[in-house]
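S.K.: Pasting the sequence and the predicted model now:
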Amino acid sequence: MIDMQIALLADAHDADGCLSRIAGLAGRARSAGTPVVHLRQRLDAYPVPAELRDIHPAVAPRPGDAVLDKDSADSFLGSGLGDLLRGRAVRRLVVTGFATEYCVDSTARAALSLGHDLVLVSDGHTTPVRPVGVVPTPAQVVEHHNTTFATIQYPGRSIRVTPAARVRFD
């Protein structure tokens, strides 16, 4: 779960719907014994009040969840994510979060490059709302990335793009 922080979601496309779908998905993952990892963008360089840097209450970490801080769009870079996944023998990542064309894209590609299988939750990522008339729209950004990951090739990797309701943890 990438960058689902209060401050970042303030102007996100379909934030409430995305939060709801991710919350349900995280609950199902926990029930199945699947690790839930929250990646949190450090916002130290921005004038953001501390309480808005927190992960949104709708998807807040629960006991047993991991929370890792990051400084770049690639959630693997300097965060300890790779070590955590190796330590838990995780092979398949279910990716959700904020900033479709930045953090979600970078993390999904890095996961594939590092040998992980990928499930991109098609209705579980979002991006900022843009001013009227700016193209692409947030919905177009999300659709573009869903289409890209549905057709991209990484030999030896399984890549699926599926809505949250169809993700399985068995």
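M.R.: Cool, the structure landed. Numbering: from 1, shown residues only.

S.K.: drop to CA atoms for contacts and neighbour counts, all remaining ones
M.R.: Will do.

S.K.: could you measure Arg166 against Ala111, distance?
M.R.: Distance, Arg166 to Ala111, by CA to CA, to the nearest Å: 21 Å.

S.K.: here's the one I want to compare it with:
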Amino acid sequence: MTTLHDRPHTALLVVDVQNGVVAGTHRRDEVVGTVGALVRRARHEGVPVVWVQHCDADLVRGSDDWRIVRELAPGEAEPLVEKHYGDSFEDTALESVLAGLGVGRLVVAGAQTDACVRSTLHGAFVRGYDTVLVGDAHTTQDRTAWGAPPPEQVVAHTNLYWARQTAPGRTAGTVEAEDVDFAVPA
């Protein structure tokens, strides 16, 4: 269980599902559809959905690349956290947003697997959050030209190692979207 006291709730954290981030990613449409289904399910179950949106020289605020993909739309009451670094907690309001919601457990989906998703998973875990990665709801671009493995291997490796992540007083894991349980384990 989380090491964060008095934080009994779960939130769905949607990381950087923006036009310029997911354009050309591995299984883009399938992953966006899976994220959309998770968002609808979280809303139906009364689970907070928290959105993260990256902004930098390539993703200029207000540009089409910066916008959340057309298939998804943050609800009016759903927090939207802007970030400038890979870790969604780094120099953002994310921690205070989650504290205000009483969240100690995160279900994480989004892009890019080998950058912002991994950074955010680790950032959450070291800050005391129980952290679940949705194995079929994250994606990345092909960076084989720079020596990286193909995207399907990056996704598979991230799912594998996050499924085995451990630390005192916290839980981690990887589940498929159909197996996501937003209830906090007893």
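M.R.: Nice, thanks for sending it over. Nothing here was measured: the structure is a model prediction, and the numbers come from that model.

S.K.: rewinding a little: ok, Arg166 and Ala111 of structure 1, which is more surrounded?
M.R.: The neighbour comparison of Arg166 of structure 1 against Ala111 (other CA atoms under 10 Å) goes to Ala111, with 21 against 10.

S.K.: any idea whether the more buried one is helix, strand or coil?
M.R.: Assigned state for Ala111 of structure 1: helix (three-state reduction, DSSP: H, G, I helix; E, B strand; the rest coil).

S.K.: which residues does the counterpart of it in structure 2 contact?
M.R.: Counting by TM-score structural alignment, Ala111 of structure 1 corresponds to Ala124 in structure 2. Residues near Ala124 of structure 2 by CA atoms under 8 Å, 6 or more residues apart in numbering: 89, 130-131.

S.K.: Now check Arg168 of structure 1 against structure 2: what is it aligned to?
M.R.: Matched to structure 2 by TM-score structural alignment, Arg168 of structure 1 sits across from Asp181.

S.K.: Provide the aligned range in structure 1 for whichever helix in structure 2 runs longest.
M.R.: With secondary structure taken from DSSP state H, structure 2 has its longest helix at helix 28-44. Mapped onto structure 1 using TM-score structural alignment, helix 28-44 of structure 2 spans residues 15-31.

S.K.: in the matching stretch, what's buried?
M.R.: 15, 18-19, 21-23, 25-30 (16 or more other CA atoms under 10 Å).

S.K.: hmm, who's touching that stretch?
M.R.: Contacts to stretch 15-31 of structure 1, defined as CA under 8 Å, 6+ apart, come from residues 1, 9, 35-36, 58-59, 96, 123-126, 164-165, 167, 169.

S.K.: ok, now stretch 14-21 of structure 2?
M.R.: 32, 35, 49-54, 59, 64-69, 88, 108-112, 116-117.

S.K.: For PyMOL, write the select line for the buried members of those.
M.R.: Buried members of the contacts of stretch 14-21 of structure 2, identified by 16+ other CA under 10 Å, are gathered into one PyMOL selection as follows:
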select buried, resi 32+35+49+50+51+52+53+54+59+65+66+67+68+69+88+108+109+110+111+112+116+117
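
S.K.: Okay, the match of Ala111 of structure 1 and Gly24 of structure 2: tell me how far apart.
M.R.: Note on Ala124 of structure 2: its distance to Gly24 of structure 2, by CA to CA, is 27 Å.

S.K.: longest single strand anywhere in structure 1?
M.R.: strand 117-126 (DSSP state E).

S.K.: what does Lys83 of structure 2 align to in structure 1?
M.R.: Per TM-score structural alignment, Lys83 of structure 2 is aligned with Lys70.

S.K.: close enough to count as contact, that match and His38?
M.R.: No. Using CA atoms under 8 Å, Lys70 of structure 1 makes no contact with His38, being 10.4 Å away.
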